[in-house]
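Engineer: the amino acid sequence is not available; the structure is as follows:
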């Protein structure tokens, strides 16, 4: 009886390596013993199903590169009659992706599902498992809580950033329509030939344009339907564009302020004002540095075609 239980729990080395994402061992075993690709565990899962279920991109890419992902491998079903696409759509108890935040987790879940789906043979079509569910049904059902958490995070972030963008747009509009020094009798600006005038004019216009762009992007996120597929490309791109525009508008507004204020000072005070301008920029610099990790994660998740498995998460 004990030997039967022990046998039931045993998994071959290639199955364990595929489950834990050790691509080097999987590749070596395939070279030494090619027939090992047909091994299955007690749940009737082969290396393809285990790599997909445990979100192991390195193993999956290895199998694709060596042309092991043949149609017969994809048609393997586990005890619950789940295909590889079912397992790619099903969210487990753990979140293996190396990225923080429910919204970005959801983005990489979308990328993983689409990556597995696009790598399948053209003759493969979604089928029902034992519970009568398609991969699309499983994706919607198992990601419901993650979608809800991601929606809340996006809503809070967009609301906070839209307030800042609206404030900058208001200030930028005022400065863009105000000419320092007034006009001459012939209608030309009095400070037209001054070195800082062009800097003031251009930076105020840039601040206005980018702040309005950021405001539109954040409002587009707030009015989104927050469907599962929206987290794949639509919402992250809007958030990335909104944050980029917000950072540019803040920097342009500060440059516009420094350029306009430069004309107010007397000649002997202009050099003394430079450190004051630098101190004025410090809060914005701290804000940008605080948001930089989020921005980098968002940029990486948007640009990457295949999500990366985190080694910090236990398999």
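Structural biologist: Ah, there it is. Keep in mind it's a predicted model, so treat the numbers as computed, not measured. Numbering: from 1, shown residues only.
Engineer: okay, CA-based contacts and neighbour counts for the rest of this
Structural biologist: Fine.
Engineer: distance check, residue 215 against residue 246.
Structural biologist: 8 Å (Cα to Cα, to the nearest Å).
Engineer: mind listing the shared neighbours of these two?
Structural biologist: Listed as contacting both residue 215 and residue 246 by Cα atoms under 8 Å, 6 or more residues apart in numbering are 161, 165.
Engineer: one more structure, for comparison:
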């Protein structure tokens, strides 16, 4: 409708709300993004509008596109956008603080447990040592796999402990929940996942070292099941977090590209005008 009838963005509702107020109030990101890409003059006229309650777009949780002098604007109840936001989401903040604390504590305990197991496994060489202290299976590729996986698992588990502890020591304010805390939590989950995966791979390598003389098919089936079933279940349970992590990576990549190649994100008519000036 916006493409067919651009004038609809000028319509005002009975509450003196324009299309941006309504789109943000109903969480319509596509409409918001379309309006954001429009001409500068038209966009400035929309973002500066105040509804009948005295609320600006900032009171509807939009900060980036609104002029800076609107930040301290108070509505009819005498509240700024930040004060209104904090009052509205106070209960949600308490629930989020409790959830992230409990999650970080549980995950840090698991990470410490994994680190303890792999640290002990490093001093318990599979197959034992000979009289000179040299491992009996040192020439086996499975022994090399066991060593590499054990080291990676220890590094990932200890790093994940650091990430979860940094979450517990962070201030649980609104600003931290926007990017800092979710980023730390996702990185901690990722490192914990890799530590569990490499632990199971080192376990599988140990079993292969001890049973590689066995030619029976059931031994391989048992090893594959024991090694990959826990990892697969963990991956399925945490898939939504990794989807969010990929979305976060794409957002960060786009921000970096906008700073390095700003002309790539200009509207077509501005991009052509800028290229003509350069030529």
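Structural biologist: Sure, I can see it. Note that the coordinates shown come from a computational prediction; the quantities given were computed from them, not determined experimentally.
Engineer: ok, residue 299 of structure 1 touching residue 240?
Structural biologist: Yes - Residue 299 of structure 1 lies in contact with residue 240 (Cα atoms under 8 Å); the separation is 7.0 Å.
Engineer: tell me which of these two has more neighbours.
Structural biologist: Ranked by neighbour count (other Cα atoms under 10 Å), residue 299 of structure 1 and residue 240 place residue 240 first, with 19 against 16.
Engineer: A helix includes that one, no?
Structural biologist: Yes - Residue 240 of structure 1: assigned to a helix according to DSSP: H, G, I helix; E, B strand; the rest coil.
Engineer: so what corresponds to it in structure 2?
Structural biologist: Using TM-score structural alignment, the partner of residue 240 of structure 1 in structure 2 is residue 186.
Engineer: cool, residue 73 of structure 1 as well?
Structural biologist: So residue 73 of structure 1 corresponds to residue 46, using TM-score structural alignment.
Engineer: in a helix, its match, correct?
Structural biologist: Yes - under three-state DSSP, residue 46 of structure 2 falls within a helix.
Engineer: any idea how far it is from residue 69 of structure 2?
Structural biologist: 15 Å.
Engineer: the more surrounded of these two?
Structural biologist: Shown here are residue 46 of structure 2 and residue 69; by other Cα under 10 Å, residue 46 has more neighbours (21 against 7).
Engineer: residue 183 of structure 2: what's it in contact with?
Structural biologist: residue 245.
Engineer: try 6 Å this time
Structural biologist: Not one residue lies near residue 183 of structure 2 by Cα atoms under 6 Å, 6 or more residues apart in numbering.
Engineer: tell me roughly how far the helix or strand containing it lies from structure 1 on average.
Structural biologist: For residue 183 of structure 2, the element it lies in under DSSP states H and E is helix 180-211. Superposing on structure 1 and averaging over aligned pairs (mean Cα distance after the TM-score superposition for structure 1), helix 180-211 of structure 2 comes out at 1.1 Å.
Engineer: report the buried residues of that helix.
Structural biologist: Buried residues in helix 180-211 of structure 2, counted by 16 or more other Cα atoms under 10 Å: 181-209.
Engineer: and what of stretch 105-118 of structure 1?
Structural biologist: 105-117.
Engineer: which of these fall in strands?
Structural biologist: Of the positions in the buried residues of stretch 105-118 of structure 1, not one sits in strands, assigned by DSSP state E.
Engineer: residue 177 of structure 1: neighbour count?
Structural biologist: Around residue 177 of structure 1 there are 11 residues (other Cα under 10 Å).
Engineer: ok, residue 296 of structure 1 next?
Structural biologist: Neighbour tally, residue 296 of structure 1, other Cα under 10 Å: 12.
Engineer: for it, which three-state class applies?
Structural biologist: helix.
Engineer: pull the contacting residues for it.
Structural biologist: Residue 296 of structure 1 neighbours (Cα under 6 Å, 6+ apart): none.
Engineer: can you tell me how far it is from residue 306 of structure 1?
Structural biologist: Counting by Cα to Cα - residue 296 of structure 1 and residue 306 of structure 1 are separated by 16 Å.
Engineer: then residue 126 of structure 1?
Structural biologist: Counting by Cα to Cα, the gap from residue 126 of structure 1 to residue 306 of structure 1 is 21 Å.
Engineer: and if you look at residue 70 of structure 1?
Structural biologist: Taken as Cα to Cα, the span from residue 70 of structure 1 to residue 306 of structure 1 is 20 Å.
Engineer: what's the answer for residue 192 of structure 1, then?
Structural biologist: Taking Cα to Cα, one finds residue 192 of structure 1 at 52 Å from residue 306 of structure 1.
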